[in-house]
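Peer 1: Okay, sequence plus prediction incoming.
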Amino acid sequence: MIKFIRSEVKRIYGVEIPLDREHIVGHYQINPVTKPNCPGSEFQFDAIIAALKGSESSTGNQGNSASGTVLYRVQVGAYGVKANAEKTLEAIKAKGYDTMLVQVGNLYKVQVGAYSKKENADNMAAKLKADGFDTFITTQGGTTVSVESASASITVGSKVKIKSSAAKYSTGQAIPDWVKNNTYTVQQLGDGKVLLKEIVSWVNISDVSLV
């Protein structure tokens, strides 16, 4: 959204909005009276700005900011298969964290935040660990890649199919191939997963698609 707004402002008015905290602001900075907490203390301004700068950089040195400042990122896994990285990303989002998926070579890495102070990265890592995620701090970024999030549109009653790339139910058992050829009804929503009525099974929400 920010990228689109910047491109439209530049196209219409010929003005390029700088990528910094002076120009990328929250509602609380514009209207502190009626929106004092928008978008919230955990909103990842630094991560968003770093990702936008990274997408515009042609140098490939996306671990640092444009000014050369080292950015500390909290990483939660690195995967050779994008679908597996998306599962972790969905699970983190289900806990209320803002996260991103970046690619470095053949690996897809799930990262939370991009902090100029390591202390802030350490604090975020501690929160994620408390929620059950294994983390470590890295200064290596990557190329931001898009994620097809199913959670935004799937609701109770939605008709879905299990993706052919799905390997296991959210409970850990293997998903047989014949299950992937049918249409199912979402009976219940969970944290990053859905309960399918016809087979009475929980499936990761990243492993289903709307029919």
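Peer 2: Alright, I've got the coordinates.

Peer 1: make it CA atoms for all contacts and neighbour counts henceforth
Peer 2: OK.

Peer 1: quick one: which helix or strand includes Ala91?
Peer 2: Assessed by DSSP states H and E, Ala91 sits inside helix 82-94.

Peer 1: Which elements pack onto that helix?
Peer 2: With contacts defined as 3 or more C-alpha pairs under 8 Å, 6 or more residues apart in numbering; DSSP states H and E, the secondary structure elements packing on helix 82-94 are strand 72-79, strand 100-104, strand 107-115.

Peer 1: change it to 7 Å
Peer 2: strand 107-115 (3 or more C-alpha pairs under 7 Å, 6 or more residues apart in numbering; DSSP states H and E).

Peer 1: Okay, one more to line up with it:
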Amino acid sequence: MNISFDNHLLTKVCVLVVGSVFAASCNTDPGTEHRYFEELTNQEEVVIVLSSYGLDSLPPDVGLLKNARELTISYDSVKLGQWVVLPPLNALYEMVDRPPFHILPAEITQLPRLNKLSIIGLNLRQLPKDFDKLKQLEYLDLSMNKLTVTNELNKLSGLPLLKKLVVFGNRIDTAILKNWNNQHPDLEIIY
């Protein structure tokens, strides 16, 4: 059996198929953008595992979770409540400077009822500038990100009810952090 293809026609068909798939995946109507967490909007305790949504960073629709009192966000469920083997400390400190780097969307500051927030292993470089709007926050876990904690202390100082702060796995200047903790004696810091 001898089959011959017209390469020019084959190229046009491939371009048409690829173009159709690409066009179908593009969303040009802002009114129809995907809302990942819509089914979670009425919950008070929310756990988001980004990899289960096919995401590598937190989308702005986290701001939809207005009823959330406890919010846990991680890239991978392995990091939530299970034993994890971590690299040696010297390698951990080097990882803070290596990409990828992500940002936490400002919409997270629009969750007025939030009193417990765990943001684990999201490669965050900084917190949103209005992070101190989370006035009800009592517990904050920022472990295994890429924050320079001393750069975030002004934002954290604006959280009057904060009782526990976990910052393990970020860039930490222990002398500055201890001094800051002395100014906030009711705050337990884990680093």
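Peer 2: Nice, thanks for sending it over. None of these values were measured; they are calculated from a predicted model.

Peer 1: Overlay them and tell me the TM-score.
Peer 2: Overlay of the two chains. TM-score (TM-score structural alignment, normalised by the length of structure 2): 0.25; 85 aligned residues with a C-alpha RMSD of 5.6 Å.

Peer 1: that older thread, ok, and for the helix holding Ala91 of structure 1, which residues are buried?
Peer 2: Lys82, Ala83, Asn84, Ala85, Glu86, Lys87, Thr88, Leu89, Glu90, Ala91, Ile92, Lys93 (16 or more other C-alpha atoms under 10 Å).

Peer 1: Wait, the fourth one touches Ala91, no?
Peer 2: What it means is Ala85 of structure 1. No - if you go by C-alpha atoms under 7 Å, Ala85 of structure 1 and Ala91 don't touch, sitting 10.0 Å apart.

Peer 1: What count of nearby residues applies to Met95 of structure 2?
Peer 2: Counted with other C-alpha atoms under 10 Å, the neighbours of Met95 of structure 2 add up to 19.

Peer 1: The helix or strand where Val194 of structure 1 lies packs against which elements?
Peer 2: Element membership for Val194 of structure 1 (DSSP H and E) is strand 193-196. Strand 193-196 of structure 1 makes packing contacts with strand 184-190, strand 201-204 when contacts are defined by 3+ C-alpha pairs under 7 Å, 6+ apart.

Peer 1: and the last one, which residues are buried?
Peer 2: When you say that, I think you mean strand 201-204 of structure 1. Applying a neighbour-count criterion of 16+ other C-alpha under 10 Å, one finds Trp202, Val203, Asn204 buried in strand 201-204 of structure 1.

Peer 1: Quick check: the gap between the second one and Val74 of structure 1.
Peer 2: Taking C-alpha to C-alpha, to the nearest Å as the criterion, Val203 of structure 1 is separated from Val74 of structure 1 by 27 Å.

Peer 1: what's the following helix or strand after the helix ranked longest in structure 2?
Peer 2: Selection of the longest helix in structure 2 by residue count, based on DSSP state H, yields helix 7-25. As assigned by DSSP H and E, the chain's next helix or strand after helix 7-25 of structure 2 is strand 45-49.

Peer 1: tell me what the longest helix of structure 2 is packed against?
Peer 2: By contact count (3+ C-alpha pairs under 7 Å, 6+ apart), the secondary structure elements abutting helix 7-25 of structure 2 number zero: no helix or strand.

Peer 1: re earlier: can I get the buried residues of helix 82-94 of structure 1 in TSV including distance to Glu56 of structure 1?
Peer 2: As requested, the buried residues of helix 82-94 of structure 1 are exported to TSV (distance: C-alpha to C-alpha, whole Å):
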residue	distance to Glu56 of structure 1
Lys82	22
Ala83	25
Asn84	27
Ala85	23
Glu86	23
Lys87	27
Thr88	26
Leu89	23
Glu90	26
Ala91	28
Ile92	26
Lys93	25
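
Peer 1: Identify the farthest-apart pair in those residues.
Peer 2: Lys82 and Lys93 (16.3 Å; C-alpha to C-alpha).

Peer 1: coming back round to it: between the buried residues of strand 201-204 of structure 1, which sits nearest Tyr108 of structure 1?
Peer 2: Once C-alpha to C-alpha is applied, the member of the buried residues of strand 201-204 of structure 1 that ends up nearest Tyr108 of structure 1 is Asn204, at 18.5 Å.

Peer 1: What about the closest residue to that closest one other than its chain neighbours, how many residues nearby?
Peer 2: What sits nearest to Asn204 of structure 1 in space, not counting adjacent residues and going by C-alpha to C-alpha, 6 or more residues apart in numbering, is Lys193, at 4.1 Å. Lys193 of structure 1 is surrounded by 24 other residues when neighbours are defined as other C-alpha under 10 Å.

Peer 1: Next, Ile48 of structure 1: secondary structure please.
Peer 2: Of the three states, Ile48 of structure 1 takes helix according to DSSP: H, G, I helix; E, B strand; the rest coil.

Peer 1: separation between it and Leu195 of structure 1?
Peer 2: 33 Å.

Peer 1: go on, Phe4 of structure 1?
Peer 2: For Phe4 of structure 1, the distance to Leu195 of structure 1 under the criterion C-alpha to C-alpha works out to 36 Å.

Peer 1: Those two - which one has more neighbours?
Peer 2: For Phe4 of structure 1 and Leu195, the more surrounded residue by other C-alpha under 10 Å is Leu195, and the numbers stand at 21 against 9.
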